[in-house]
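> Need coordinates for the following:
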Amino acid sequence: MTADTHARSIRVWAPLASRVDVLVNPVEGRREPTSAARRHAMTAEDGGWWSWTRPERGTLEYSFSLDGGDPRPDPRSAWLPHGVHGASRTFDADAHPWGDAGWRGTRDGRGALGGVVYELHVGTFTPEGTFDAAIGHLDHLVDLGVDVVEVMPVAAFGGTHGWGYDGVAPYAVQQAYGGPAAFQRFVDACHAHGLGVCLDVVYNHLGPTGNYLAEFGPYFTTTHNTPWGPAVNLDADGSHEVRRWVIDNALRWFRDFHVDALRLDAVHELRDESEPHLLAQLSDETASLAADLGRPLDLIAESDLNDAVVVTPTAEGGRGMTAQWDDDIHHALHVALTGETQGYYADFAGGTEAWPEGGPISVLAKTLSDAFLHDGRMSTFRGSVWGARVDPDARSGHQFLAYLQTHDQVGNRATGDRISDQISPGQQAVGAALYLLSPFTAMVFMGEEWRASTPFAFFTSFEEDWLADAVRSGRRAEFAAHGWDEADVPDPQDPATRAHSVLDWSEPSAPGHNEMLHFYRELIKVRRTQPDVASGDLRATSVKFDEEAKWLILSRGSVHVVVNLAGRSQVVPFTGEVEHILASWGRAPIVDGRGVRLDGHDVAVLRTTP
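Alright, predicted model coming up:
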């Protein structure tokens, strides 16, 4: 369907139908089409498409009826003001008076690589949970030193509150966040603040309520299966139009909403055995659009493959993504700081088939220099050899995102507790310094920078009782199997679970929080101002450590991150003439001929004379 209000023709792909009607509502219509809806027969076109030419332009509310069936929203709905079961509404994407005509793209045309990304969830970033409310806190992100704001999925989903990964209308913007016009205002405001915008999109599955795609055509296939059931159809009969549905959606965010990057959820579940792979096709079409728009457009993948083929250019036979998330770095940091070794953390404690060479600090050293632990090694939690080595001569560290926390790694814990609930401020400072000054693109999870006390729990607001009960019981059973008392696991459907996850904006200036915020600002300043740290050259990164003494030194040319992971004060052996102390967490470090004396759980960033 052509979704803007200037278009006269409404189109839909419905190759399985023998008749399609469009039901037109009064714009002020109700949740479901009423008897006031006007029914118009659509004209069949080649390739399973149907069209109807409306008599006038302007905003229109409409639904489709397939072979006389119940009204269904448009698979390409631009706006669903009445929820995922209600009528679609047209949206004029050109109506917004954009103020970013001089915007050259993220980091003044350099793109997201090497910058600092800030992941936020619109619904809990502020108490209001809207784009317009989020605009009021953009100055905070600028002061922190953020380059790119990554927004968790905004595609329309069932209910008013949720994480967004169960969206069912990828072309629409969740009404509770303000709808599509509010998202345009948010992006425009970000650009005015010098911030790029990355949108998290989900193409590997749809949510459990409001998913009517299978009624329209072969959007799914049993040729492949995913954790959510049949896969999105990317290589079976009818896949050409499904691929266009995905790619057109991605390009639309860049073109109509001025988004600078997309984060693609779990791309390893995009099952495609055709050539080119969907990701490669998307990469090439995105590059073409970037040339037309005159600004960089980035594609950032979440991938479980541990294979740099994801970020290898399509001309070299790769998938062409700009960058990918790197959970191995997170896991190594988490284990070294918390000591947790359950589940997939076990390999990162060392002493396993995956890493028999040493303990958690040696694992951390490997991920900081090589990007992956599992790079052709045995992955015990996957039950097989996994991943491939990253070639430092071919790939930049900037093509991998490093982080201490993400929505997954916080929210998928039983209570949504943050790492700051488990470790001391000094330990968090150590973790922050290592990933923010690493050769990788860095990502901060909202609130992490001030050691937020609020959790980020898993929450939903499904309206169907059967679905609410299924989510509630499934969540509690999952964690009960790991020893949790069901009573301690928050009810995802309880509005209080979402309310408790909302950031407290009085904290950044409060004692116990503002010290960490200041340290994050200092680290990001070092990242921006020191060329050796700004580099993504993996070959210029070295790591020294002592597993038993619990210290580690990450060296980036003339800049050295010296950390004491032990709970006691000690001298970390260090050679080199220290020219300047760029940042430190605790007391000023004592540097003498023996090394650097640090308090327990402490870190100092030093620059030596070249």
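
> Going by C-alpha atoms from here, please, whenever you check contacts or count neighbours.
OK.

> what comes up buried for stretch 92-110?
For stretch 92-110, the neighbour count (16 or more other C-alpha atoms under 10 Å) marks D92, A93, D100, W103, R104, G105, T106, R107 as buried.

> can you give me the offset of that stretch from its chain's centre?
22 Å (C-alpha atoms, centre = their mean, to the nearest Å).

> contact partners of it?
Applying C-alpha atoms under 8 Å, 6 or more residues apart in numbering, the contact partners of stretch 92-110 are 3-6, 111-112, 115, 147-148, 181, 184-185, 188, 191-192, 194-197, 256-257, 260, 294-297.

> In helices, which of those residues appear?
Counted as lying in helices by DSSP state H, out of these, are A181, Q184, R185, D188, H191, A192, D256.

> Just the helices from the stretch 251-400 of the chain, written as ranges.
278-293, 327-338, 360-370 (DSSP state H, counting those that start in this stretch).

> Here is the second sequence; please produce its structure so I can put it next to the first one:
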Amino acid sequence: MSVEVWAPRAQRVRLRRPDTDDVELAVRDGGWWTADIDLADGDRYGFVLGDSEALRPDPRSRRQPDGVHAASAHVELDPAVWTDAAWTGRQLAGGLIYELHVGTFTPQGTLDAAAERLDHLVRLGVTHIELLPVNGFNGVHNWGYDGVLWYTVHEAYGGPAGYQRFVDAAHAAGLAVIQDVVYNHLGPSGNYLPEFGPYLRDASRNTWGQSVDLDQPEVREFIVQNALMWLRDYHVDGLRLDAVHALHDERPVHILRELAEAADALSAHVGRPLSLIAESDLNDPTLILPREATGYGLTAQWSDDWHHAVHVALTGETSGYYADFAALEALPKVWTRGFFHDGTHSSFRGRDHGHPIPAEVPAWRLVTFAQDHDQIGNRATGDRLTATLSPERLAIAAVLTLTSPGTPMLFMGEEWGATTPWQFFTSHPEEWLAEATAKGRTEEFARMGWDESVVPHPNDPATFTRSKLDWSEIDADAAAAAPHRLLLQLYRDLARLRRERPELTDPAFGSLSADAVDAAGGRRFRLGRGALTVLVNLSAETWHASAGLDDTVLLSTDRGVPAAAVGGVVAVASDTAVIIGPAVP
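Take a look at the predicted model:
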């Protein structure tokens, strides 16, 4: 077999293996170095560059048994593990995404342990599992966004073999897998790519470090081939592309369009849908417009505006970027038009922001959520909505999320009102890096007016432990589990209603309507999905809302509401959400 590595900055490249002499690689055009070497599954190896004697991992390493600073291990996936030959995939339209972090989803923090909980997700009504990044980072536990070896699967999670078993088990359960990938930066520890070649722009930085140099064709191919590895070799059904606004690309064809074209070509070959979902701060529909309409052709993008509008409506929090979303029209606007800032002035940014979404774009192309890893974990104490909202308002959050015109996404534990926080945690072995990370966090929150004494130290093992889900909140027979189970049942009922009622998956923006009024002690929202209406009463008094004579109450978060609207009126109690519409014949 041929071993190759792109290392245009090296004058000499050797391949080093245990208990054998180094092998000199030959250089060819473009800075590629090659040698004919037989590697078996599990064989350790690495590269030695120039006159140094330091071993460096393979930039395309698929396994790092001893961490990101040590030798790579050759990987040959066992084809006998796959039992998903009949799997035809799942389209995103009509789906329900569940975002989880492997290390904190279960007490064990492994892919095999996560697979044992797939039945919970099936009963919940989930269709797509979105895994936070699993590629190699330094340390044992981390959010995953400090990755430095994009082709690896973190060893503590189960490595490549564990990942293969997880995807196969998910498909057997009827669940698609979306993998979160980070192509906009690399982590601070174990990033040896610049020693090999110009992977990063020396004079260009984003929020997290040096920008990836997308002017280099080899770097672009490095990204595209990584995406195809997950989709093809690991049978993954989609990718969530982290912070694409930080991908600085001035080439004629944007890297996102290249990724979309590659995914579409592979989708046609394997005969199943492959979804690319962008996280973007731009509020720019170009990402999801068809390529023939000068768009990039991605499947979907996250809508932080949806989160902000729902968060402010439920919590009343209006600091920082939440300020603009205190407007009465914020929730109705994101309901009917997707973005709140679509060319309007953003007080947080100090400028006009965003672009309108064309009416012909399907609403499901926006991924919408009331909670996610960023919006929880980037709070000073990593507090969920559970920490501040009443059970009644948590139920309203469930209704808004599952009746959203977009594709709804849940963050792990949200479905039962988990009381565990999800905090920012690291396990940097380097003390200087651990302290620099902690200092950056406290300074950031101090600027936002938070008491820095409440910010947990990211590198404290207790920060990670606190962030693990406590499954006993729904598994135990104790009376304390009853409220959690009640909320979980609501999520299941809402997911079932979403599957049963076509109005709740109608993709047309034209089928949507919304209005809001200020009332005694709060606001009231009437949110339409075709023939169905979602009534949300956040005021202090009962709302006697008008309803069609043929309408009935399909679901209510208040068990005291009658089963049907009476005389064209339905009573919506304070802090209650009700879904009304014609009964199915």
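
> just to revisit the earlier point, out of the buried residues of stretch 92-110 of the first structure, which sit inside helices?
Per DSSP H, the subset of the buried residues of stretch 92-110 of the first structure in helices is T106, R107.

> could the buried residues of stretch 92-110 of the first structure go into CSV alongside distance to R377 of the first structure?
Shown next, in CSV, are the buried residues of stretch 92-110 of the first structure (distance: C-alpha to C-alpha, whole Å):
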residue, distance to R377 of the first structure
D92, 51
A93, 48
D100, 47
W103, 44
R104, 42
G105, 39
T106, 36
R107, 36
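
> Among the buried residues of stretch 92-110 of the first structure, which one sits closest to E302 of the first structure?
Distance ranking of those against E302 of the first structure, using C-alpha to C-alpha, places T106 first at 20.1 Å.

> so how far is L113 of the first structure from the closest one?
Remark: distance between T106 of the first structure and L113 of the first structure (C-alpha to C-alpha, to the nearest Å) = 9 Å.

> and if you look at A394 of the first structure?
According to C-alpha to C-alpha, A394 of the first structure stands 15 Å off from L113 of the first structure.

> returning to what we had before: among the contacts of stretch 92-110 of the first structure, name the buried ones.
The neighbour count (16+ other C-alpha under 10 Å) marks 3-6, 111-112, 115, 147-148, 181, 184-185, 188, 191, 194-197, 257, 260, 295-297 as buried among those.

> Out of the helices of the stretch 251-400 of the first structure, which is closest to L404 of the first structure?
Counting by C-alpha to C-alpha, L404 of the first structure lies closest to helix 327-338 out of the helices of the stretch 251-400 of the first structure; the figure is 5.5 Å.

> compared with the second structure, how much does that closest one deviate?
Once fitted to the second structure, helix 327-338 of the first structure is off its aligned match by 0.3 Å on average (mean C-alpha distance after the TM-score superposition for the first structure).

> Show me what V454 of the second structure lines up with in the first structure.
Using TM-score structural alignment, the partner of V454 of the second structure in the first structure is D488.

> Can you report how many residues lie near its match?
When neighbours are defined as other C-alpha atoms under 10 Å, D488 of the first structure has 12 of them.

> Also A41 of the first structure?
For A41 of the first structure, using other C-alpha under 10 Å, the count is 15.

> same deal with T209 of the first structure?
The number of residues packed near T209 of the first structure is 18, by other C-alpha under 10 Å.

> can you confirm it is in a strand?
No - going by DSSP: H, G, I helix; E, B strand; the rest coil, the assignment for T209 of the first structure is coil, not a strand.
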